[in-house]
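>>> okay, sequence plus prediction incoming.
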Amino acid sequence: MTSAATAGAGLSESDFEKFREYFYKRTGIQFTSAKRYFVDKRIDACIRNSPYDSFASWFAALRLNDRPELQQELINQLTVNETYFLREDYQFDSMLRTALPDVIAMRGGPNRIVGPVKILSLPCSTGEEPYSIGIRLLEEWDLIDRIDVEIHGADIDSEVLQRARHASYGERSLQRVPAKWRAKYFTSAGAGRYQLDEGIRGAVTLHQVNVCDTLAMRAFREFDVIFCRNVLIYFDELSSRRAAENLYGALRPGGYLFLGHSESMSRISPIFTPARLTEGIVYQRPIGANR
């Protein structure tokens, strides 16, 4: 285990640069010098939980790729997972009022549509976003009983995916959930925790993936709607373009991409067509685009 002399000492400038380059190549996320304190603390925690007694030995094992559990813990420590139910709910309004009706029309209308409507939440963190989508569809989409829907969630962090599968939430996660929906879809589990209804949990399929990993993202295809909110802001220009191209490939022609309120695809890539809706700007894969 880490010695007292090593613990909390922080990284040297050289070590920080080596680590920053390594993590960027693995995830597409680039930490600036302003994040030194955050990175130092999280790496220190990783080393403390490992069989290594210094940054040098831990980092060597990490780079040799012979201890994949070290890499996953590192990713889990350094990725941000701030979320709650019905966050930026106006975008779910756009999905219900504009995106889904348009998707259904493009696919032949409600009586002719072939295959399910597919919705992806990426990154899905601890599950609040994809589960929110499921609840909104059940409560407010009048075609939910006539058209099959697949909801998928994906994240790079294995720990938050495990928590999403368990689907137990505290008061902060439920702060925006109306009382009638809370009573309908959540059961008190004691100690201020609430268990999500098994039917909603079973309606969402969860995956582990990095949006910048082009090879892994090839498994995601033919989605009608993708929510990818508040993640591109952590990428540099190159990683943002790669992520945009992977999201483009995951959408059907005409499919909709929702970004966070502070994100703009026009600053990243011209491959999407912006659509100005009442609730804000969303992005579409052009209808006539080659697959």
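Received it, and whenever you're ready, just let me know what you need. Quantities reported herein were computed from a predicted structural model and do not represent experimental measurements.

>>> please count neighbours and contacts with C-alpha atoms only from this point.
Will do.

>>> centre-most residue in the chain?
Note on the chain: the residue nearest the mean C-alpha position is residue 123, at 0.3 Å, using CA atoms, centre = their mean.

>>> verify the stated contact: it with residue 160.
No. Applying CA atoms under 8 Å, one finds residue 123 not in contact with residue 160, separated by 10.2 Å.

>>> show me what contacts the residue nearest to the centre of the chain?
153, 154, 155, 156, 228, 229, 231 (CA atoms under 8 Å, 6 or more residues apart in numbering).

>>> swap in 7 Å and give it another go.
154, 155, 228 (CA atoms under 7 Å, 6 or more residues apart in numbering).

>>> what about it, distance to residue 192?
Distance, residue 123 to residue 192, using CA to CA, to the nearest Å: 26 Å.

>>> sorry, back to before: distance check, the residue nearest to the centre of the chain against residue 161.
From residue 123 over to residue 161 the distance is 10 Å, taken as CA to CA.

>>> give me the common contacts of those two.
residue 155.

>>> neighbours of residue 227, just the number please.
Residues near residue 227, counting by other CA atoms under 10 Å, number 24.

>>> structure two is appended below for comparative analysis:
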Amino acid sequence: MPIFPETRSALVLREKTFLSLRNLIYEASGLFFDQLNRQTFEQRLRLRVEALRFDSFERYYLYLRYADHDGEELQRAIDALAVHETYFFREKRALQAFGQEILPLLERSNSDLRALRIWSAGCSTGEEAYTLAMLVLESGLFVDWDVKIIGSDISPRVIAKATLGRYPRTAFRAMERRLRARYFKRQADGSWQVIPELRRMVTFNRVNLIAEGSDESLGDFDVIFCRNVLIYFDQRARQRAISTLHRALRDGGYLVLGAAESLMASDTPFKLVRLQNDFVYQK
């Protein structure tokens, strides 16, 4: 007997199939969709069902569950469901706290090692990671230092775009033109390419924040930006991600979350620190 009943109707996401697909996506990525987000879930996943020419969501689930041996289609499904909206210099209060307060503190505390490590977790197409690199350069505090910035995301597609480092005009809507002129070169098609000096500062990797040991190869960080990521997790996945971020920070390191995010409802070892420009968390 088949797990799901056969259907010849138009693509309709039944309750049982929704729950099965949702749980499969959740266990792989931590992304959580409740009934309020069901329509968005269905609309975005419908594109994958149609792309593979399945006649039902049920058949698509069975394919993911039993035939997608290399996990490539599951990754495409996660990619379709994840939100990748971002742009340069997004949420400026946090960036002001980083550039004007955190960086001077790190310049003093790390003066013996002359090394700086920053992680942009959930970096999407790379705008945040490159923004942080620009702020480090603009500060003028880390000349001849060993500066490494890691950008990570669960999506190989957006990591490839970040690595390419080429952006449309809309990505610069919150960024000063002088900075665009300094750190990007305009291309014939109207896009803007990151200059080599900035590109060399940033390395991009695929990282799943809720996967066991996902941070082991990354090293210890002075600052982690994880903005507008935890809001898409339920409490269990959020706790796993917080544990990953805590392990990856050195003692005294800083965690910067999105403006709408907080650890107040989570069991967390971080302490909340009030800076002049924003609130951040510290290990």
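Perfect, thanks for sending it. Remember, predicted model here, so these are calculated numbers, not experimental data.

>>> for the residue nearest to the centre of structure 1, give its distance to residue 84 of structure 1.
As judged by CA to CA, residue 123 of structure 1 and residue 84 of structure 1 stand 13 Å apart.

>>> ok, now residue 31 of structure 1?
With the distance defined as CA to CA, residue 31 of structure 1 ends up 25 Å from residue 84 of structure 1.

>>> among the contacts of residue 123 of structure 1, which recur in structure 2?
Contacts conserved in structure 2 for the contacts of residue 123 of structure 1, counting by both residues aligned by TM-score structural alignment, their matches' CA atoms under 7 Å: 154, 155, 228.

>>> closest to residue 21 of structure 1 out of these?
Taking CA to CA as the measure, residue 21 of structure 1 lies nearest residue 155 of these, at 21.5 Å.

>>> count residues in the vicinity of the aligned partner of that closest one in structure 2, would you?
Residue 155 of structure 1 maps onto residue 153 in structure 2, with residues paired by TM-score structural alignment. Per other CA under 10 Å, the neighbour tally for residue 153 of structure 2 reads 24.

>>> thought residue 207 was touching residue 153 of structure 2, still the case?
Yes. Using CA atoms under 7 Å, residue 153 of structure 2 makes contact with residue 207 at a distance of 5.5 Å.

>>> how about the helices in the stretch 101-250 of structure 1?
Assigned by DSSP state H, counting those that start in this stretch, the helices in the stretch 101-250 of structure 1 fall at 128-140, 158-166, 179-185, 198-202, 214-217, 237-250.

>>> where does the fourth one end up in structure 2?
When structure 2 is aligned by TM-score structural alignment, the counterpart of helix 198-202 of structure 1 is residues 196-200.

>>> give me the distance from the matching stretch to the chain's centre.
On the basis of CA atoms, centre = their mean, to the nearest Å, stretch 196-200 of structure 2 sits 21 Å off its chain's mean C-alpha point.

>>> do stretch 218-228 of structure 2 as well
Computed by CA atoms, centre = their mean, the chain-centroid distance of stretch 218-228 of structure 2 equals 11 Å.

>>> can you check stretch 226-239 of structure 2 too?
11 Å.

>>> which residue range of structure 1 does that stretch align onto?
Following TM-score structural alignment, the aligned partner range for stretch 226-239 of structure 2 in structure 1 is 228-241.

>>> same check, this time on stretch 86-97 of structure 2
On structure 1, the counterpart of stretch 86-97 of structure 2 by TM-score structural alignment is residues 83-94.

>>> identify each buried residue in the matching stretch, please.
Within stretch 83-94 of structure 1, the residues scored as buried using 16 or more other CA atoms under 10 Å are 84, 85, 86, 87, 89, 91, 92, 94.
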